[in-house]
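> I'd like to go over a predicted model; first the sequence, then the structure.
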Amino acid sequence: MTTIALKTFTAWKTFVFAFLCLFTFQAYASAEPNINKEGIALSGYDPVSYFMDAPMKGYPALKYTFEGSTYQFENEENRQAFIQQPTKYAPAYGGWCAWAMLDGEKVKIDPLSYKIIDGKNYVFYNGFWGDTKEKWNEKANKDSEALLVKNADIQWSKL
């Protein structure tokens, strides 16, 4: 691919991504959680398992609803831990992409792209348009990660 073609493709990709982000933001312009058609958060992954070795799929029979999101759990012990401390285990920003939240946008996530920061689970988009967790980490190296969280928190509070 020539340099001009690569720059054109990159510019086109950026334009389409911005358009989709704008559409997503307008479609979800309230503080509703990121859930599927069945009301399930994190694509069915157990929110407590993120704080252990790795995210694990939960079972539909083991569920609990908190702030409009139904979470599924790998085992009863995790379900009970969540019931006792839901704000500890529920993902930041209603389960929307932390990187996109810096701009006040709601973007769907890849439930396996996440980062625990100061005891809170931040989830990220990872797909055709790139891995936003990598972008977050790059910006965190330049700026303070606490500042990124603070800015995303401000945007979330506006929604």
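The structure has been received and is ready for your questions. Numbers count the residues shown, from 1 in each chain.
> Every contact and neighbour count from this point should use C-alpha atoms.
Fine.
> Now for Glu138, how many residues are close by?
Glu138 has 12 neighbours, counted by other CA atoms under 10 Å.
> That one and Thr132, how far apart?
Separation of Glu138 from Thr132 (CA to CA, to the nearest Å) stands at 10 Å.
> before we move on, what about Ala27?
Taken as CA to CA, the span from Ala27 to Thr132 is 21 Å.
> Also Pro47?
20 Å.
> Have a look at those two and say which one is more surrounded.
Pro47 (28 against 22).
> Please compare the first structure with the one that follows:
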Amino acid sequence: MRSLALSLVLLMPFSIFAQAPVSTSYWSNTAIGGHDTTAYYQSELERPARLVEGNKHFSVQWNGADWHFASQASADKFAMNPSLYVPSYNGFCANALSLGEGKIRTDGSVWEFFDDTLYLFYAERGRQRWLNGDWHQYKAQADNAWQAIVSE
């Protein structure tokens, strides 16, 4: 019986076990440039004028990446429900995906909310394209590209 179960596991496609990739730095496994992803979700009045840097001492391992936070409270908030705080496309550039350019890493410094959803961009130019263009269409294109990446 045990060998049958092992055989079935070995026959399953590897994609079942694969996780969607996360935008990490080239030199480490740190997600979105080490920024505290929970801080983006503070209200406009509470949100600081600058990005909130995470601290490696307040780190959560999720989806194969290290997510850093400014405090233990932020790390705990993320750990309770990461899906509430992870940026769309796990932090890869939304604009690049919408243009068919694939997974372009971001550092979390260029971002925007569309319909209460966080999107990260490689550069301000991509963010401006979404702000000044048809972001609904761009989102649909990025969603299709991301689905193709995740299902590989």
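Sure, I can see it. Predicted model only: the values in this text are computed from it and were never measured.
> Let me see the ranges of the strands in the second structure.
With DSSP state E as the definition, the second structure shows strands at residue ranges 55-62, 65-69, 110-114, 117-121.
> in the first structure, what residues pair with the second one?
I take that to be strand 65-69 of the second structure. Mapped onto the first structure using TM-score structural alignment, strand 65-69 of the second structure covers residues 69-73.
> buried sites along the longest helix along the first structure?
In the first structure, assigned by DSSP state H, the helix with the most residues is helix 3-27. Of the residues in helix 3-27 of the first structure, Cys21, Phe25 count as buried by neighbour count, 16 or more other CA atoms under 10 Å.
> The second structure: matching residues for that helix?
So helix 3-27 of the first structure sits over no part of the second structure, by TM-score structural alignment.
> mean offset of the match of strand 65-69 of the second structure relative to the second structure (after superposition)
Averaged over the aligned pairs, stretch 69-73 of the first structure sits 0.8 Å from the second structure after superposition, using mean CA distance after the TM-score superposition for the first structure.
> Do you have the helices of the second structure handy? List them.
Using DSSP H, helices in the second structure cover 2-11, 72-80, 94-98, 124-132, 135-150.
> Against which helices or strands is the shortest one packed?
I take that to be helix 94-98 of the second structure. Helices and strands touching helix 94-98 of the second structure, by 3 or more CA pairs under 8 Å, 6 or more residues apart in numbering; DSSP states H and E, are strand 117-121, helix 124-132, helix 135-150.
> List just the one of those that sits closest to Leu6 of the second structure.
Among these, the nearest to Leu6 of the second structure by CA to CA is helix 135-150 (25.5 Å).
> And the closest one, what does it pack against?
Other elements packing on helix 135-150 of the second structure under the criterion 3+ CA pairs under 8 Å, 6+ apart are helix 94-98.
> ok, now which ones touch Gly119 of the first structure?
Contact analysis of Gly119 of the first structure by CA atoms under 8 Å, 6 or more residues apart in numbering lists Lys88.
> Pipe the strands of the second structure into JSON lines and attach distance to Pro48 of the second structure per row.
JSON lines is the format used below for the strands of the second structure (distance: least, CA to CA, whole Å):
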{"stretch": "strand 55-62", "distance to Pro48 of the second structure": "17"}
{"stretch": "strand 65-69", "distance to Pro48 of the second structure": "15"}
{"stretch": "strand 110-114", "distance to Pro48 of the second structure": "14"}
{"stretch": "strand 117-121", "distance to Pro48 of the second structure": "16"}
